[in-house]
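> When you get a sec, could you give me coordinates for this:
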Amino acid sequence: MNQQEKTKNNNVKLKPHSKKIIISFQLGNLVWFMINQGFRMRVLGYYQEVLGLTPLLFTIAFGIFTVYNMFNDPIIGHFSDRSSRFVKRWGKRFPFIMMGAIPLSIMPFFIFTNPFIGSQLLIFVWMVIFMLLFDTFFSLMDVNRWALFPKKFVKDDERKLAGFIEAILDTIGIALGFLIPMIILDPDIGFGDTLVGYSLQGFVLSLISFILVILMIPGVKEPKEVRERQIQLDRFEYSNIIEDLKFASKNKNFLGYLILFVCYSITMGGIMGLMAWFADDVIGWTGIMGEAAFLGYLIFVPITAPIWYKVSNKIGVRKVMLIGAAFLAVSGIPLLFAPAGLGGFILTFIVASLAGMVDGAIESMNLPVFSSIVDKTALDNKKREEGLYRGVVVFFQRTSYFIWVFLLFIVQLITGYEHGTTDPLGILGLKIYMSVFPLIIMSIGTIAFWKLYTISQEELEQNIIDLEKIDL
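Model (predicted):
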């Protein structure tokens, strides 16, 4: 179909969306952040300490998980972009979102209810199988939900509002994924680090996730005008996945965004995954009291998100993202000098609070920046392939799991650090992991984004107008 025909067939006008619909859509983020937080923060303790899986097998499991992602995420994104089977009745993305979201919601229970006790091999196999299922269902939901976003919410003000709501719901998700396991696994008021405790916290996370997935349905449904518009878009010829990946690899704006968010995922994954051990071994406070040192992060992300939302309207999404990334890079340095006891608790709480303030900028600008990239790409390439781009992002973000686990393995190998140690060298290794590594990794991401992502606020807004003119 040539450009004139596409314009001629543009009879479909998208309606503005209510805040309720935007909130419902963004519940998908809440589900993911809650499940992911519970997974990242507790999977290490459950498999290494409770089940006794060796650090080497644990690292290999995440290596397999990463290799699987090399094929899973981009392929799901590519074939979701090409699929038109359900468009007329259900929409292009909605069926895939629900195919992933419902089984994803029950994954925490199975991951933390490993029935094989005493067998390293069977524990390892169960862990790998359910991590791969976990990733597959997440990819189905996430790739298609993100691909739907720039098509359903086309106005810049809607996208910024969605980004603001995302930052708040992300934080609520992190809080639930942080607090629910912390309370259930607390040795004084809960079940402690036991098989029953881990299974119960997995069940509670799964139950809440399932309820939220049901509430997400109105937001991710594709209304009639979106389905009709998609039918027109599906008439275009799609290229093969190799050509698409080559095109993506040459997209400087996309590469800048990709590098930043891989670095961000490594940083936050490592910090969130080791919070409990930092509280135990550096601060010296176990259970709820020690882990409460990180609550400042959860408090200040939703408080500052509205501020960043307003700032973005004045200086643009690019500058807000750069400010957040640069300050997050340096925010953890004081943890290198954290003492034990009350002083360490106060210092950690302050650092976590500062990190929350600047992370609100990154969280709230994530969707607007991604949408600006797929908009510009659609103009350059004359087709929309949000699913493929999100699939590539998810793949590289998933490598962050392996990278932070591998970095921990290196720290353990060099310094001899183990959870519960009092050895000064081991404690120093943990402090370096929580402070110096984030500085280096986030600095790389920030510089890459600054150099490669060059879409100005004016260009972003003009691209939206141009896409409407050519019905993309």
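> Only C-alpha atoms from now on, for both contacts and neighbour counts.
Noted.
> ok, residue 184 to residue 194 distance?
To residue 194, residue 184 is 10 Å away according to Cα to Cα, to the nearest Å.
> no no, residue 207
20 Å.
> same thing with residue 405?
23 Å.
> Looking at those two, which has the bigger crowd around it?
A side-by-side neighbour count of residue 405 and residue 194, using other Cα atoms under 10 Å, places residue 405 first with 22 against 16.
> Could you also give me the structure for this next sequence, so I can compare it with the first?
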Amino acid sequence: MHKKDNNIDIANDRNENIPTERISTMFSFGMGDFIYEVFNGIFGAFFFLYWETEVKLDIWIVTLAYVIFAIWNSANDPLIGYLTDRPNRFWKKYGKRFPMVMIGTVPAILTLAAIFSPPFLDPVQGAWIYFAWILITTCSYELFFTLSSLNHYALYPEKFKTDRQRRRAGGIRMALALVGTAIGFIVPPLLIEYENRASYTNMVWIFVIFNLIFFLSLIPGHRESNYLKKRYMKEKEEQKEQISFWDSIRIVLRHKNFLVVILIFFLDSIIGVSLTASVQYVAKYVLEAEAETSIYILAGFILGALISLGPWLFFSEKINDNRRMLIIGVFLNTIFLLPFMFANDLFWLVIAAVLLGIGGGALRIGRNPVMADAIDEATLNSKRHLEGAFMGVYTFFNRFALIAQGIIFAVVHELTGFNANLPNQTELAKFGIRLHTALIPMILTLIGLIIFFRVYDLFPEKTAKIKQKLKELKL
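Sure thing, here's the model as predicted:
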């Protein structure tokens, strides 16, 4: 018999109730990934372009503010993860993750818009006022974004327990994330105009309206079932002593598989943030075209990912090996950066983007199950559910990709003579744009992939044993 409980079906498995989430719930849950990708598209693609080439603020002041923001970004993630994992009497009524997603998302929408809405000042005389504006708005945005997204990601391994659920939910999440990427990358260039900074401000406030509507659609999928709430309260009762923040961090850092997952995702994030920010520079300075031109490059990436999603999902089910799937994805997503170094016109840049999208599709099919496997192993070893702490540490290190990207941009622009006040750049400056678009992130990630291949040992047989032991321990 099956009985319904808050949008879940309960299936009997060895006399244990195992929640099986509905497809509709998976879609609603995936709307979290959708809206975060919209956020990431706007912030990642336009932050440096806006402040360096539209506001005309000195690149080193922009980079200094960006690095401080990234340090804050890194520091607040494990802290929020720890605080949201602390036992709380409100879990029984409201759940553990759902309230945090609700509290964080709307302020994140508003503070993202504020980043692109500074007063009009002279960029030299008002440089440090702009510096303060960047710090306050970006740090506020990051606080609320983390509160929402960290709890969304931490809920995934708690809500979807089997490989089948995780792959299916992961595929839906990827599809919706790609749609969010499409909207976040393709729509803004239609609303902005190079050398017209007011158009950027208008664009972000238009997105405020739509993001608030998107927010409503993610609410049902993040509600926690009575099954989860009861488990949370049972853990609260059994946890006699509250684990300290630093103890939770030490538990996380003892697991080599989790750490090497962090490494490879950190390096992949350098690819993501560098490419996202670089595309507008490629369109404006390498192709010397209008903002709308970037749409074709980004559309190529999204097209490649979308057409490959089904085949990669089928392939993943066929091989039933999350480790191998991720290795294939990271390799393809990295090696397909190379064509960006040589493509000289829009046609070949679009072809390169399609290839990169195909590689990215494989990576994104593999990444969520691998992360869940690593957390499962750590949960078994520690005998505790510390998903928030794990995601906090993951995000802490992942955010260093922002620091790396900011430093790469500043150093490359300085060494190659990039000048934001010139409409046309030298050939050396254009080569520098290609470097931070493709070659530098590619080399770094290939090194990380070799390390991952040698260290990560969660093969299918081992993950199956871990899941069985977690069931036996009712974890």
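> TM-score for the pair, please.
Here the TM-score for the pair of chains, by TM-score structural alignment, normalised by the length of the first structure, is 0.92; 454 aligned residues with a Cα RMSD of 1.8 Å.
> and residue 280 of the first structure, what does it touch?
Listed by Cα atoms under 8 Å, 6 or more residues apart in numbering, the contact partners of residue 280 of the first structure are 286, 287, 290, 420.
> ok, now residue 175 of the first structure?
Counting by Cα under 8 Å, 6+ apart, residue 175 of the first structure makes contact with 34, 298.
> Check the gap between it and residue 435 of the first structure for me.
Residue 175 of the first structure is 22 Å from residue 435 of the first structure, by Cα to Cα.
> what do you get for residue 349 of the first structure?
As defined by Cα to Cα, residue 349 of the first structure lies at a distance of 14 Å from residue 435 of the first structure.
> for residue 343 of the first structure, same thing?
Plainly put, residue 343 of the first structure is 17 Å away from residue 435 of the first structure if you go by Cα to Cα.
> Which one of these two is surrounded by more residues?
residue 435 (21 against 12).
> Trace residue 148 of the second structure over to the first structure, please.
Under the alignment by TM-score structural alignment, residue 148 of the second structure pairs with residue 141 in the first structure.
> and what of residue 449 of the second structure?
Per TM-score structural alignment, residue 449 of the second structure is aligned with residue 446.
> If you count neighbours, what's buried in the strand or helix carrying that match?
For residue 446 of the first structure, the enclosing helix or strand under DSSP states H and E is helix 424-452. Residues of helix 424-452 of the first structure classed as buried: 426-439, 441-450, 452 (neighbour count, 16 or more other Cα atoms under 10 Å).
> so where's the longest helix in the second structure?
helix 346-382 (DSSP state H).
> Name the residues of that one that come out as buried.
For helix 346-382 of the second structure, a neighbour-count test (16+ other Cα under 10 Å) marks 346, 349-380 as buried.
> do stretch 412-427 of the first structure as well
412, 415, 417, 418, 419, 426, 427.
> so how far is it off the chain centroid?
29 Å (Cα atoms, centre = their mean, to the nearest Å).
> Ends of that stretch, what's the gap?
One end of stretch 412-427 of the first structure sits 10 Å from the other (Cα to Cα).
> what's the answer for stretch 246-260 of the first structure, then?
20 Å.
> which of the contacts of residue 280 of the first structure map to contacts in the second structure?
Using both residues aligned by TM-score structural alignment, their matches' Cα atoms under 8 Å, the second structure keeps these contacts from the contacts of residue 280 of the first structure: 286, 287.
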